[in-house]
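[1] Pasted the sequence and its predicted model underneath.
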Amino acid sequence: MPKMNKVEAAPLGSALGGPPAPDPLARLRTALTLFFALDGFLFAGWVVRIPAIKQQTGASAGDLGLALLGVSAGAVVTMTLTGRLCRRFGSHPVTVAAGLLLSLSIALPPLTHSALALGLVLLLFGAAYGGINVAMNSAAVDLVAALRRPVMPGFHAAFSLGGMLGAGLGGLVAGSLSPTVHLLGLTAAGLVLTGLAGPVLLRHPAPTAPETRPAGDARGPARATRRARRLVAVFGVIALCTAYGEGALADWGALHLSQDLAARPGVAATGYAVFALAMTAGRLSGTALLERLGQTRTLVAGGATAMAGMLLGSLAPAVWLALLGFAVTGLGLANIFPVAIARAGALAGPGGVAAASTLGYGGMLLGPPVIGFLAEWFSLPLALTTVAALAGVAALIGWTTRGATATAGQG
């Protein structure tokens, strides 16, 4: 095995057989897991208060839609820049800084009283959201390489669990707390959690071993850099295909159940919950699945499963069959996004994570409006079949590029 420096050798030695208590890698894994959970928790807490903030600002549906673009615009711009920041300052400090900014900025939307002001503060919130997603995924890629175990799905499971907790808590307090009090409470919780987990990241540098240096490293040959960039784009497209489905189901799943299958409001509302629970369960078991099947087979099997599940979910004639389809879709999509981001990071470091994340989260933002346009032109069930189609595309890309990624030393 190639010689490793002092900072890297001790953590790896502990991970491979040392006592668990002083293991820096275990502490880093716990701290990063908390940041993933915090990200999901805060974002979900904001989302459930959008109706109340719309009423507070007096915004029309169109004005609100324009204001909400602030989140997307801020996130996309920051994602393209965060890779450079991670290379210059390290992914750990950038993760902590973005966590602080996300915690502080979530308190701003309920303080606005116009759609314009809301859009401006959402630019800041979106910037923090995009920054923390790239930075913590970059840090997770380094930790996965040091642990030599495919634990990336566990981090994304924490994000999903945090989102479920944030949405559930928001629903419970929506009737008794104003958006201002609620989101200020989330700011306090975010600052406390960042204060607990942040020092762990700041004390320990990213534990990347020399042999896991990204293929796109500036010290590598130009040919490898160009090839790595092409492969990063491929994994970004895979992430886009699967995130498209998550965004589409979040916004249109309940409407499909109520409008097309005459489900009662309570039953329709469980549609996305079933999908999210299945996705979380899939991610919690993702490490074991990756160790058993490998990354390529996990991508292909996940895409094929999601394709079958969404065809059932969108075209089933009964509510219970549609819910079953949503659950199968969640299981299929669960590990594709984290694997795609991990592969992009392994190929090209923080820049690869940034590029793939931008494409992936772009797919999540693209899904809902595309489904809406297609539903207006054709029908909502037919529009939802595009989720199945793109899941199939992700599986096909994963299979056809297996040789290329293996040659790059990542397969």
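    Sure thing, it's come through.

[2] drop to CA atoms for contacts and neighbour counts, all remaining ones
    Will do.

[3] Can you name every helix or strand that the longest helix seen in the chain contacts?
    The helix that spans the most residues within the chain, counting by DSSP state H, is helix 336-377. Helices and strands touching helix 336-377, as assessed by 3 or more Cα pairs under 8 Å, 6 or more residues apart in numbering; DSSP states H and E, comprise helix 61-89, helix 115-147, helix 152-173, helix 222-255, helix 295-315, helix 380-400.

[4] can you rerun that using 6 Å?
    helix 61-89, helix 115-147, helix 222-255, helix 380-400 (3 or more Cα pairs under 6 Å, 6 or more residues apart in numbering; DSSP states H and E).

[5] hold the first one in mind and look at this next one:
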Amino acid sequence: MVRLRPVPAVGVAPIRVTFLLHGAVQGVWAAQIPAVRESLHLSAGDLGFALLLQVVGGLAALAFAGRLVRRHGAPVAIRVGLVSYVLVLLAIALTPSFAVLLGVMVLFGATGAVSDVAMNAYAVAVEGELDRPVMSGLHGAWSAGSLAAAALAVAGATAGLGPSPLLVGAAVLLLAVAVPALVGVVALAEVPGPPTRRRPPLAPLLGLGALAALAMYAEGAGADWSGVYVHDVTGVAAGPAAVGYVGFAAAMVAGRLVGDAVVRVVGPVTTARVAAAVSVVGSAVAVAAVAAPMAVAGFVLLGAGLSVLVPLIFSAAGRHGGARDSGSAIATVSAMGHAGWLVAPVLVGQVAELASLRVAFLTVALAGVALVFAAGATAAGTTPKGGGEADDE
């Protein structure tokens, strides 16, 4: 197998742009979902099934994404996966019917998953060579790209552009930016690394996967239900209530952008433990909210606390997997994490139906409490030198 030679700090820029572009693809699609639904005359059930197939395609692709990274290297997997992911936007723009859309959604999910695993595996390798954390900032770039692209797409739609020209224009622009970024990623020199005869033990990886499921359950609940929560619980009109999601999402971006600096000072375990505790406080504030500002403040704290947890968990998974199996390790943890994301909207909705949204968000607080106590797992594969990895347990 291969491992990256040491690279200067500027070597982080191409992979940062790659994360941003990956987020931008998702942001463009998310903003165009209502318009695509209208243009294809889809019912709510039709749209839900199409979105489900996107998730199914992603989960299915995780089964071979790790092997692709191990066999061909993360740079090749990034190049193939990201370019394909962008090109699927063109396929969506040209989709003539619901039946075709179903197949396109499977492909969209699969290409997104392959590029996601490859990017994270590559980021772990860069962290190792630079001997400092970069994962949180890269995930921050993803979030920033998603929000910016969605905002631009909404602005274009407001100006009168239909979904097809918007998706085509976005794909062309993203490809134009992706080419130089991917050249920078692929150009990193590689040398043969020592062969790995035995794979790392599975139990710690499953533990990290369980943490990812808890963190992504809380993320999914915040992303899908924050605006609804502010509207239903505090009585604010539906439009202004969206500030709940805006606060949550903005805090996620800000937290990820400063997360690496915090990890360098206090280490991954302390960062994860404090961040999880902040998410618990945020959930509690939202549950106790008697007015919209208090609820929004709770979701801001929730987003800030959750922001660094998934990057820390992925980084630990990649280190645990080692140079040869980092892609497979991240794919395993990612699959378990996405299971938590899938459960979130259903479980929160069902608990809200049986009790209330306040009670439903107590489950988010409980997930945060579990993350506080299990934060030590984020030290997996760290060394005593650099980056503050030597947290005392």
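    Structure's in. What do you need? Bear in mind that the values here come from a model prediction, so they are computed numbers and not experimental data.

[6] related to what we said a few turns ago, can you add distance to R203 of the first structure and mean neighbour count and give the helices and strands packed on helix 336-377 of the first structure back as CSV?
    Converted to CSV, those look like this (distance: least, Cα to Cα, whole Å; neighbours: other Cα atoms under 10 Å):
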stretch, distance to R203 of the first structure, mean neighbour count
helix 61-89, 14, 19
helix 115-147, 14, 25
helix 222-255, 30, 23
helix 380-400, 37, 22
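
[7] Out of the ones you listed, which gets nearest to G198 of the first structure?
    Among these, helix 115-147 comes nearest to G198 of the first structure, with 11.5 Å by Cα to Cα.

[8] in the second structure, what residues pair with the closest one?
    Aligning helix 115-147 of the first structure against the second structure (TM-score structural alignment) gives residues 98-130.

[9] Against the first structure, what's the mean shift for that stretch, could you check?
    The superposed stretch 98-130 of the second structure is, by mean Cα distance after the TM-score superposition for the first structure, a mean 0.7 Å from where its aligned residues fall in the first structure.

[10] Report the secondary structure element holding the residue nearest to E129 of the second structure when sequence neighbours are not counted.
    With Cα to Cα, 6 or more residues apart in numbering as the criterion, E129 of the second structure has its nearest non-adjacent residue at 5.0 Å, and that residue is P6. Under DSSP states H and E, no helix or strand contains P6 of the second structure.

[11] The longest helix of the first structure vs helix 61-89, what angle?
    160 degrees (axes from the mean of the first three to the mean of the last three Cα atoms, to 10 degrees).

[12] what angle separates helix 336-377 of the first structure from helix 222-255?
    50 degrees.

[13] distance between helix 336-377 of the first structure and the chain's centre?
    Put simply, helix 336-377 of the first structure sits 9 Å off its chain's centre (Cα atoms, centre = their mean, to the nearest Å).

[14] if we can go back for a sec, out of the helices and strands packed on helix 336-377 of the first structure, flag the one nearest L16 of the first structure.
    Closest of those to L16 of the first structure is helix 115-147, at 8.0 Å (criterion: Cα to Cα).

[15] quick one on the thing from earlier: with distance to G17 of the first structure added, can I get the helices and strands packed on helix 336-377 of the first structure in TSV?
    As requested, these are arranged in TSV below (distance: least, Cα to Cα, whole Å):
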stretch	distance to G17 of the first structure
helix 61-89	30
helix 115-147	11
helix 222-255	33
helix 380-400	34
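
[16] nearest to L315 of the first structure, of the ones you listed?
    Between L315 of the first structure and these, the tightest spacing by Cα to Cα is seen for helix 380-400, at 6.0 Å.

[17] C-terminal to the closest one, which secondary structure element comes first?
    According to DSSP H and E, the helix or strand after helix 380-400 of the first structure is helix 402-407.

[18] so how far is A115 of the first structure from G65 of the first structure?
    As judged by Cα to Cα, to the nearest Å, G65 of the first structure and A115 of the first structure stand 9 Å apart.

[19] err, L108 of the first structure, not the other one
    Distance, L108 of the first structure to A115 of the first structure, by Cα to Cα: 13 Å.

[20] try I371 of the first structure
    Going from I371 of the first structure to A115 of the first structure by Cα to Cα gives 25 Å.

[21] Could you measure from the most centrally placed residue in the first structure over to F35 of the first structure?
    Geometric centre of the first structure, nearest residue: H156, 6.4 Å, by Cα atoms, centre = their mean. Separation of H156 of the first structure from F35 of the first structure (Cα to Cα): 10 Å.

[22] Which residue in the first structure aligns with L211 of the second structure?
    In the first structure, L211 of the second structure lands on I238 (TM-score structural alignment).

[23] wait, doesn't that match sit right on A394?
    Yes - taking contacts as Cα atoms under 6 Å, I238 of the first structure lies within contact range of A394: 4.9 Å.

[24] okay, now L172 of the first structure: neighbour count?
    11 (other Cα atoms under 10 Å).

[25] Over to the one 4 residues further on?
    S176 of the first structure is surrounded by 10 other residues when neighbours are defined as other Cα under 10 Å.
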